[in-house]
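In: predicted model, plus sequence, below.
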Amino acid sequence: MSPAEFSRQLETLFDEQRCFEPEGAADLMALAMRRGPLQSALHATLHKVLLGRTLRHAVAHSHYYSDRRSHYETSESRSAGATCHEILSSLPVLRREDLQVHNCEMLATDVKLRMVSHTSGSTGQPVLMHRSEEEVMFLQRYYSRLFAPIRRGFSLRPLSLSFPNLYHGTLVPLPSLGFPLSSGVTDDTLIQDAARILTRRYSLPGCAGQISLLSGLAHHIVFFTAYLLETGISPAGLNLETVTITGGYLATHWREWLEVQWNCRVIDRWSMTEASGGANRNGISGLFQFDPHLVAEVIHPTTGRPIEGNGTGELVITNLHPFTQLQPLIRYATGDLVHQTKDEYGLPNFAFLGKLKNCLVDVLAETPNCLVSSAHLCDILGSLPDTDCVDYFPNISVVQDRLVGSTPIFALSSESPSQDIINIRVSVQLRWNPAAFPERAANLCQTIESRLLSAPGSALKRRVEAGTASVTVCLGGPGSIKGPPMIKI
């Protein structure tokens, strides 16, 4: 059977089913996560069918979408033969300002409120995110089924230690693979308690005798790892199976350092409060692959035109019903700059380049070119111990180096004396005064500039060689960069 015929039969089958049970959804999504022509067809068909349900539900039950039904109602003739992305490309793009102004109007009236969380506010005014009783129950059953085959592989349930993320309000109560234990690293008592919890033995019915899974915000995990080393505890000697990091971008140096120190697989999870899921970094390609129940698009940052195939642009996500029910988000622009690469089956993979506002992008090109990626700059500075970093843990006294693995302090600016010329200034705050060590400072400037220009397929290098761009690296001592630090890279 050809993928096209397979898709047509699937669409007919799904259209006849009014109910989309979480257990069946988990089985289908597990298949769609695999790579192959039929799996790719399943992936595309699930997206299209669930998008149709998402649009119908939003128009029927959300005042925001029903007031704009002319945009969101998709006729059968209009959607026949069209892909999910083709249908989405004709719809408006939602931005953070829309969520702030129309937050209550977006809420669906056919479900009951269960919980409220919020964005952290690190990139703008915090936005409330609402979840219903019905969708939380759906997600709980969905993930329980998704994890079931993995759980069957354990003779004893593994123990899991997590450092909960308290920056987003109420946590969605989802099932976990391991028996959950929790602690933190944000004060002396917590971080010492976390080390005790991690290193002790347990006698819990049906569970393993020691912790094998660790998860938390990326900079918390790096900080905790450094603390263990300072106290003479070898992380690798604890024999963990996986360490999961989430939250803000972590420089490549520190991701690789975690893998070495723990001697296990490190899962880099890209999570978003606004989404009902997220993306995992592929350990081989280094690119992110989104959960199959999320639709990810890439658009031109200024025109909003969809970027098809391989290309750079702003990330736009759509939450699908019934994974999201109370607060439908259709074509929400996350403010993230990404580079999209399609694999041989047409499925997208994404390189995170940074927050759009933190990057320098040549938007005049038909396909936008990223001149300076804040993520790439973070990678460069994160590998240089001279770079000063954000002190996330000022109240902790039991750790010798509180800045290990933290976000580098830097600023990026540009000026264009003419339409064709761009002069770029990279300001970097050091842990020491560059005037005291001029030779070292000069070498650092040269290193940072050369690494900036050596990014694969660098549009900046081509512009510099053509004489239409220049780069100046400016170094300063502690406190030289004023204003709030860049928390979200």
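Out: In hand now; what should we look at?
In: make it CA atoms for all contacts and neighbour counts henceforth
Out: Will do.
In: and stretch 26-38, what's buried?
Out: 26, 28-33, 36, 38 (16 or more other CA atoms under 10 Å).
In: how far away is the residue located most distally from the centre of the chain from residue 449?
Out: Relative to the mean C-alpha coordinate of the chain, counting by CA atoms, centre = their mean, the farthest residue is residue 436 (39.6 Å). Distance of residue 436 to residue 449, given as CA to CA, to the nearest Å: 21 Å.
In: repeat that for residue 274.
Out: On the measure of CA to CA, residue 274 and residue 449 end up 36 Å apart.
In: swap in residue 281?
Out: 27 Å.
In: in the stretch 151-300 of the chain, which spans are strands?
Out: If DSSP state E, counting those that start in this stretch is used as the criterion, the strands of the stretch 151-300 of the chain fall at 157-162, 179-182, 207-217, 242-246, 265-271, 278-281, 288-290, 294-299.
In: burial-wise, tell me which of those comes out on top.
Out: strand 294-299 (a mean of 23; mean count of other CA atoms under 10 Å).
In: what packs against that strand?
Out: With contacts taken as 3 or more CA pairs under 8 Å, 6 or more residues apart in numbering; DSSP states H and E, strand 294-299 sits against strand 311-319.
In: which strands or helices does the helix or strand following the strand it packs on pack on?
Out: The C-terminal neighbour of strand 311-319 among helices and strands, as given by DSSP states H and E, is strand 332-342. Based on contacts counted as 3+ CA pairs under 8 Å, 6+ apart, the elements that strand 332-342 packs against are helix 96-101, strand 311-319, strand 348-355.
In: at 7 Å what do you get?
Out: strand 311-319, strand 348-355 (3 or more CA pairs under 7 Å, 6 or more residues apart in numbering; DSSP states H and E).
In: closest one to residue 131 among these?
Out: strand 311-319 (12.3 Å; CA to CA).
In: got another, please set it beside the one above:
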Amino acid sequence: MTPEIFLSKIKELPEEWEPNHVGSNVLAPLFSYILTEPVVYNQGREILTNKLLSLTLSMARKHAPYYSELIPDKNDWQVDQLDALPMIDKSELYTHHSNILSDVTTFGFVTFTTGTTNQAPLLIERSQEEQLYLQNFFSILQSDALKSKKLKPLGIVEGSMNHGAVLRLPGIGYNFMIELTKDYGVIRTAWLLQNKFNFNGIENKVSHMNTTVMGLSYLHQYLTENNIEIPSGQLKSITIFGWPVPKSRRKAFEAYFKVPIHDNYSMSEMFGGAKYCQECDGYHFDPFVVPELIDLETNKQIKTGTGELVLTPLFPFTQRFVLIRYRTGDLIDVNKATCNKGILVYRFRGRLKRCVKVAPYIYFGEAEVAKSIDAITELNRAPSGFHIFKDNDKNNWALFKMIKSGDTIEIQAELKSNPIETPTTALNVEKQIYNHILNELPESTTHWIKSNPQKFKITLKPPFSVKERDYWNL
């Protein structure tokens, strides 16, 4: 399909659709072409997004009671017009759960999420139509392999590609479901990677993995501590979902597993997200999710800068659990860049409720600080709960706190040794923390640090002095 034919097919798409109009022979090829060659099809992508946005809003207004009075009756929506609609956050999803469900789809299965904020489980209903469409979509995306006589891939999946939904990965022949948060899950996964299997029409060795940052961290630690080698050339891809990978861990993973790490920002609440791009060291969103940047002071939509991420997943990938302008609660920076994969580059900085504001639009994100100091081995780590490692706490996040007092911010980090008894080590670690933060945090924040040296303080604490919380997720 040439870009010209691709563009003409998008323009021919109907203005109003019904669920039975959506099939693999209509939309799946269009999405698959965009995903495989984003530069070539960039012009058509914007038109396709606006058409699907119009369909998404029309279907929500007609079939989800919550949106019936909120969305005006029009058929030509564009992304920059979303600012006219109200946003919805997780607390409102709890309150209006039954009314945001679309009555035009067939119930398929339920997933849930608590996020990493210790909230009550939020039940997410998925439709049969959505599940079947995902399978059609990914089958077409991988159609070259499926049309040939090649064996279908064998995978290992922690959770799923939906980041929370236990769902068979479309396009993969068979998946072993694993849990890398427990001793037995790590040991079982190592066993799966060392053995061969006999499934009809499916590869005899695991070639794909889909897991979290922490899950891969613990698997990597177990394999290296026990001198376990993965057969050369066995793994063809490793996909990480959830939260971005620290640079030091990415380097170690890719050196050991000998494949690139495909890093994705994703949420349990919806299908789709943003993929990491090595070219610009940022993330670009999938064509079936509309991202918005919301000004933290005015709550208005802005193009670039610092703000909260708001997402609208598009039909047909979200048909039953309808989300329009969903407030993710995540702090992001959006910039323009000369990147072949996309004009806008997104960088994820952490959950807003775990960020510290020091000045208008100047924030320290807990997640970005944790990532920046992750490679400093002299820092103490939170207990992981595992029992199978020589160094049980090695891979958890460093113990630290961000404390704001007036217009001053202090970062307290816990050393493995007492800083008073090891002053040389303490001085070295303090310099490392300062340099890592300057190198990895956004320019707006580092400029504030350099301009206000008296307002930025690093304090090293002795072991067991920083109160713990859940450092498994940030």
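Out: Here it is on my side, so go on. Owing to the predicted nature of the structure, the values given are computational and were not obtained by experimental measurement.
In: where does the TM-score land?
Out: In this superposition the chains share a TM-score of 0.88, using TM-score structural alignment, normalised by the length of the second structure; 466 aligned residues with a CA RMSD of 3.0 Å.
In: which one in the second structure is aligned with the residue farthest from the centre of the first structure?
Out: Matched by TM-score structural alignment, residue 436 of the first structure corresponds to residue 421 in the second structure.
In: residue 118 of the first structure now?
Out: In the second structure, residue 118 of the first structure lands on residue 112 (TM-score structural alignment).
In: can you report how many residues lie near the spatially closest residue to that match that is not a sequence neighbour?
Out: Setting aside the residues directly before and after it, residue 112 of the second structure is nearest to residue 123 in space (CA to CA, 6 or more residues apart in numbering), at 4.4 Å. For residue 123 of the second structure, the neighbour count with other CA atoms under 10 Å is 16.
In: out of residue 274 and residue 449 of the first structure, which sits in the more crowded spot?
Out: A count of neighbours by other CA under 10 Å puts residue 274 above the other of residue 274 of the first structure and residue 449, at 23 against 17.
In: quick check: the aligned residue for the residue nearest to residue 112 of the second structure in the first structure?
Out: Aligned counterpart of residue 123 of the second structure in the first structure: residue 128 (TM-score structural alignment).
In: surely that match touches residue 117?
Out: Yes. Look at residue 128 of the first structure against residue 117 with CA atoms under 7 Å: they come within range, at 5.9 Å.
In: measure residue 165 of the second structure to residue 441 of the second structure for me?
Out: Distance from residue 165 of the second structure to residue 441 of the second structure, by CA to CA: 32 Å.
In: before we move on, the earlier item: can you say which of the helices and strands packed on strand 332-342 of the first structure is packed in most?
Out: Scoring these by mean count of other CA under 10 Å, the most buried comes out as strand 311-319, with a mean of 24.
In: where does that strand end up in the second structure?
Out: Going by TM-score structural alignment: strand 311-319 of the first structure matches residues 305-313.
In: the matching stretch: average distance to aligned residues in the first structure?
Out: Once fitted to the first structure, stretch 305-313 of the second structure is off its aligned match by 1.1 Å on average (mean CA distance after the TM-score superposition for the first structure).
In: average offset of the longest helix anywhere in the second structure relative to the first structure?
Out: Longest helix in the second structure, counting residues (DSSP state H): helix 42-63. Helix 42-63 of the second structure: mean distance to aligned residues in the first structure after superposition is 1.4 Å, counting by mean CA distance after the TM-score superposition for the first structure.
In: list the contacts of that helix.
Out: 7, 10, 16-17, 67-68, 71, 75-79, 102-104, 287, 314-315, 322 (CA atoms under 7 Å, 6 or more residues apart in numbering).
In: switch the cut-off to 8 Å
Out: 3, 6-7, 10-11, 13, 15-17, 34, 67-79, 102-104, 287-288, 290, 314-316, 322, 324 (CA atoms under 8 Å, 6 or more residues apart in numbering).
In: in strands, which of those appear?
Out: residue 290 (DSSP state E).
In: drop anything exposed from the contacts of helix 42-63 of the second structure.
Out: 6-7, 10, 34, 67-68, 71, 75, 77, 79, 102-104, 287-288, 290, 314-316, 322, 324.
In: follow-up on the earlier one: for residue 223 of the first structure, which of the strands of the stretch 151-300 of the first structure is the nearest?
Out: Proximity to residue 223 of the first structure (CA to CA) singles out strand 207-217 among the strands of the stretch 151-300 of the first structure, at 10.0 Å.
In: got the contact list for residue 399 of the second structure?
Out: Contacts of residue 399 of the second structure (CA under 8 Å, 6+ apart): 379-382, 413-414, 466, 468.
In: likewise residue 412 of the second structure?
Out: 400-403, 458-461, 466.
In: out of the buried residues of stretch 26-38 of the first structure, the closest to residue 352 of the first structure would be?
Out: residue 33 (20.2 Å).
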